[in-house]
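S.K.: pasting a predicted model and its sequence here:
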Amino acid sequence: MSVISGELHLLDSIDIRGKIVTVDALHSTKDFAAWLKGKEADYVFTMKGNGKKLIDRLEMLNIKENSHSMASTEDHGHGRVDKRTLYLRKELPFWLNFPTAEQAFIIERESIIKKSGKVRREHVYGLTSLKDADARVLLQLNRGHWTIENKMFYVRDVTFNEDRIGVRSGSLPHLMITLRNVIMGIFRKKRPVSDRKNHPLLLLWQRHRSGIPLLKNVGQENKRFAQGSAVSQGTAAAMK
């Protein structure tokens, strides 16, 4: 049973009728799928090592060889070429033992490092309750899930090193979350992408990973940043 299964009552107040839900592999369980269908929602799940028996059964489907729909994308960026191909199969057998699933799929990923030519390949299996969705739609939904993951949770886990910050009591954890949200908002709305890594708030955060010294200095650093922005704007105006 997934960690989320015992806490589903916390989500009862959310109206998700007609919505499509994507989650991490940890929550891709029969219990959660049944709960979503009971709320008149659909799902797109991906499976990893936490569902080994289910993955074994998915492998037995030979999805790629028995697919009825296929879609692929190719992206260039960060010195890589990333190719993703999704194969989709309908008419799932009863022995798959995932009653709410209507279709199964496999996503093959190939990443090529342009400079070295090194190639990395991997694949993941998935299930969906969407009966009429084709491979193109499911690939878009999967990519949309990872867009959120990369823009939000990767930044929290890696850039801000959130899990290692030793703040656990009182109101300080909530304050730190708010502060991280503010910094992320500044990066995305106020600064060019090329200049974000040099933003004084991020540099200050990296110097004070615990976050506590940061609270004492953030006001002064923000003031310096505002003054620097004003000088830059004045210089730009004078050059016109």
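M.R.: All right, it came through fine.

S.K.: use CA for all of it now, contacts and neighbours both
M.R.: Fine.

S.K.: quick one: the spatially most central residue of the chain from Glu102, how far?
M.R.: Centroid-nearest residue in the chain: Glu149, 1.5 Å away (criterion: Cα atoms, centre = their mean). Distance of Glu149 to Glu102, given as Cα to Cα, to the nearest Å: 25 Å.

S.K.: which helix or which strand is home to Arg121?
M.R.: Taking DSSP states H and E as the criterion, Arg121 maps to strand 119-128.

S.K.: what comes up buried for the helix or strand just after that strand?
M.R.: Counting by DSSP H and E, the next helix or strand C-terminal to strand 119-128 is helix 135-148. Neighbour counts over helix 135-148 (16 or more other Cα atoms under 10 Å) mark 135-136, 138-139, 141-142, 145-146 as buried.

S.K.: again with stretch 5-13
M.R.: Using 16+ other Cα under 10 Å as the test for burial, stretch 5-13 gives no buried residues.

S.K.: who touches that stretch?
M.R.: Under the contact criterion Cα atoms under 8 Å, 6 or more residues apart in numbering, stretch 5-13 has outside partners 31-32.

S.K.: okay, how far is it across it, tip to tip?
M.R.: 16 Å.

S.K.: relative to the whole chain's centre, how far out is it?
M.R.: Distance, stretch centre to chain centre, for stretch 5-13: 21 Å (Cα atoms, centre = their mean, to the nearest Å).

S.K.: now swap in stretch 167-185 and tell me
M.R.: So, by Cα atoms, centre = their mean, the centroid of stretch 167-185 is 20 Å from its chain's centroid.

S.K.: give the burial count for Asp82, as a bare number.
M.R.: For Asp82, the count of nearby residues is 19 (other Cα atoms under 10 Å).

S.K.: that one should be in a helix, yeah?
M.R.: No: applying DSSP: H, G, I helix; E, B strand; the rest coil, one finds Asp82 to be strand, outside a helix.

S.K.: quick one, what contacts it?
M.R.: Asp82 neighbours (Cα under 8 Å, 6+ apart): 74-76, 109-112.

S.K.: swap the cut-off to 10 Å and go again
M.R.: By Cα atoms under 10 Å, 6 or more residues apart in numbering, the contact set of Asp82 is 73-76, 109-113, 119-121.

S.K.: just the ones of these in helices?
M.R.: Residues of these located in helices (DSSP state H): none.

S.K.: pull out the buried residues from these.
M.R.: Judged by 16+ other Cα under 10 Å, buried ones among the contacts of Asp82: 109-112.

S.K.: let's bring in a second one:
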Amino acid sequence: AFREWVAGVIPALRQEQVVAIDGKTSRRTTSKAAAAPLHMVSAFAAEVGLVLGQVATDQKSNEITAIPQLLRTLDVAGCIVTIDAMGTQTAIASEIRERGADYVLCVKDNHPKLLDSILLAQAGVGGALQAVSTWESHNHGHGRDEWRRCWAFEAGDRLYKGEQWCDLKSFALVERTRTVGEKTSVERRYYISSFAPDAEKFMHAVRSHWEVENRLHWCLDVQFGDDYARARAGHVAHNLALVRHIALNLIRLNTSVKTSIKTKRLLAATSDEFRATLLGFEVNEDDDD
């Protein structure tokens, strides 16, 4: 019902829209009798800021089994699906391609041989390898100086068991250099993708994926108190998590007032007219009730 509602209130996702898939734990939804707190894996349309769907992981499972279940319920054809390192699995890459989407998957130490092959290829071991595409940006403000750079390469046959990754075409190095005062830090991350090497597209996908933390998980915790919710019995925690997603989507969809999520929640609680508008009802100005 949630997915049907979302499909009805937003237009079809445009081509190359980034759909970020990530999990969040509602930390206090557990007790001594429960094996683990509620963990929801959500699909987040970064451009419009809406939750498209979600699946709760089983008590004895994790995101690796939940992500394919979620993908099978979504229409992501033509989109770019981004997942962090836990979801970097060959079966998940194949599921994304079967759904008609491209993938951008983060590679970390959970795939050490694949990561090593990326590092060796990028370093030119086994023959020089030039980046097909490069991109960089520079931001200065709030006392910090930040450079973001991306190098995109053709995957070719350089990557470890590259043939096991469905339609693998490219990999990329994303580097962020930040200087605050006299302290400089450098962070590097590596990604594989099913689209042709395009550094700007890689950076757009990566930065859009980061938004799931700021525009979804942070909002759920700070504005809706998700981490402080102590509902535990039966399906209550799961149901309330779904209601929070509905409320967040309703607030994001409303453009009648330009203000914060916190203020819109307050208006919805105190103004019958605004609440009716938020819920999509037509307000009859002649009705005194």
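M.R.: Everything's here; your move. Keep in mind it's a predicted model, so treat the numbers as computed, not measured.

S.K.: work out the TM-score between the chains.
M.R.: With the length set by TM-score structural alignment, normalised by the length of the first structure, the two chains reach a TM-score of 0.66; 203 aligned residues with a Cα RMSD of 3.7 Å.

S.K.: that older thread, closest to Asn66 of the first structure among the buried ones among the contacts of Asp82 of the first structure?
M.R.: Arg109 (18.9 Å; Cα to Cα).

S.K.: now the closest one: how far from Arg120 of the first structure?
M.R.: Applying Cα to Cα, the value for Arg109 of the first structure to Arg120 of the first structure is 8 Å.

S.K.: ok, Val218 of the first structure next?
M.R.: 41 Å.

S.K.: could you count how many residues lie near the aligned partner of Thr46 of the first structure in the second structure?
M.R.: Aligned by TM-score structural alignment, Thr46 of the first structure pairs with Cys106 of the second structure. For Cys106 of the second structure, the neighbour count with other Cα under 10 Å is 22.

S.K.: what's the helix or strand where Cys106 of the second structure lies packed up against?
M.R.: Per DSSP H and E, Cys106 of the second structure falls inside strand 102-107. For strand 102-107 of the second structure, the helices and strands in contact under the criterion 3 or more Cα pairs under 10 Å, 6 or more residues apart in numbering; DSSP states H and E are strand 18-25, strand 80-83, helix 90-98, helix 112-123, strand 170-180, strand 183-193, helix 199-211.

S.K.: on that earlier part again, so what's the residue mapped onto the residue nearest to the centre of the first structure from the second structure up against?
M.R.: The alignment partner of Glu149 of the first structure in the second structure, by TM-score structural alignment, is Glu213. Residues counted as contacts of Glu213 of the second structure (Cα under 10 Å, 6+ apart) are 20, 22-24, 219-220.

S.K.: looking at those, which has the most residues close by?
M.R.: Neighbour max across the contacts of Glu213 of the second structure (other Cα under 10 Å) = Ala20, 26 neighbours.

S.K.: so it makes contact with His204?
M.R.: No: between Ala20 of the second structure and His204 there is no contact under Cα atoms under 10 Å: 11.8 Å.

S.K.: pull out the buried residues from the lengthiest helix in the first structure.
M.R.: Taking DSSP H as the criterion, the first structure has its longest helix at helix 212-239. Buried residues in helix 212-239 of the first structure, counting neighbours by 16+ other Cα under 10 Å, are found at 214, 218.

S.K.: which other helices and strands contact that helix?
M.R.: helix 172-190, helix 200-207.

S.K.: pick the most deeply packed of those helices.
M.R.: Across these, the average number of neighbours (mean count of other Cα atoms under 10 Å) peaks for helix 200-207, which reaches a mean of 17.

S.K.: residue contacts, the match of Thr46 of the first structure?
M.R.: 82-88, 115, 171-172, 189-193, 206.

S.K.: now, of the residues you listed, which are buried?
M.R.: By 16+ other Cα under 10 Å, those give 82-88, 115, 171-172, 190-193, 206 as buried.

S.K.: residues touching Glu74 of the first structure, list them.
M.R.: Here Glu74 of the first structure is in contact with 81-85, 109-111 (Cα under 10 Å, 6+ apart).

S.K.: state the distance from the aligned residue in the second structure for it to Leu240 of the second structure.
M.R.: For Glu74 of the first structure, the aligned residue in the second structure is His138 (criterion: TM-score structural alignment). Going from His138 of the second structure to Leu240 of the second structure by Cα to Cα gives 41 Å.

S.K.: Phe171 of the second structure too?
M.R.: Counting by Cα to Cα, the gap from Phe171 of the second structure to Leu240 of the second structure is 39 Å.

S.K.: tally of neighbours for the counterpart of Ala93 of the second structure in the first structure?
M.R.: Under the alignment by TM-score structural alignment, Ala93 of the second structure pairs with Ala33 in the first structure. Each residue near Ala33 of the first structure was counted by other Cα under 10 Å, and the total is 25.

S.K.: re the thing from before, the strand holding Arg121 of the first structure versus strand 42-47: what angle between them?
M.R.: Strand 119-128 of the first structure and strand 42-47 meet at an angle of 140 degrees, taking axes from the mean of the first three to the mean of the last three Cα atoms, to 10 degrees as the criterion.

S.K.: so where is strand 119-128 of the first structure in the second structure?
M.R.: So strand 119-128 of the first structure sits over residues 184-193 in the second structure, by TM-score structural alignment.

S.K.: now the matching stretch on the first structure. Mean distance?
M.R.: After superposition onto the first structure, stretch 184-193 of the second structure sits on average 0.8 Å from its aligned residues (mean Cα distance after the TM-score superposition for the first structure).

S.K.: in three-state terms, how would Leu220 of the second structure be classified?
M.R.: Of the three states, Leu220 of the second structure takes helix under three-state DSSP.

S.K.: which residue is the nearest non-sequential neighbour of it?
M.R.: Nearest in space to Leu220 of the second structure, with sequence neighbours left out and distances taken as Cα to Cα, 6 or more residues apart in numbering, is Asp226 at 5.5 Å.

S.K.: what does that neighbour align to in the first structure?
M.R.: Checking TM-score structural alignment: Asp226 of the second structure goes with Glu162.
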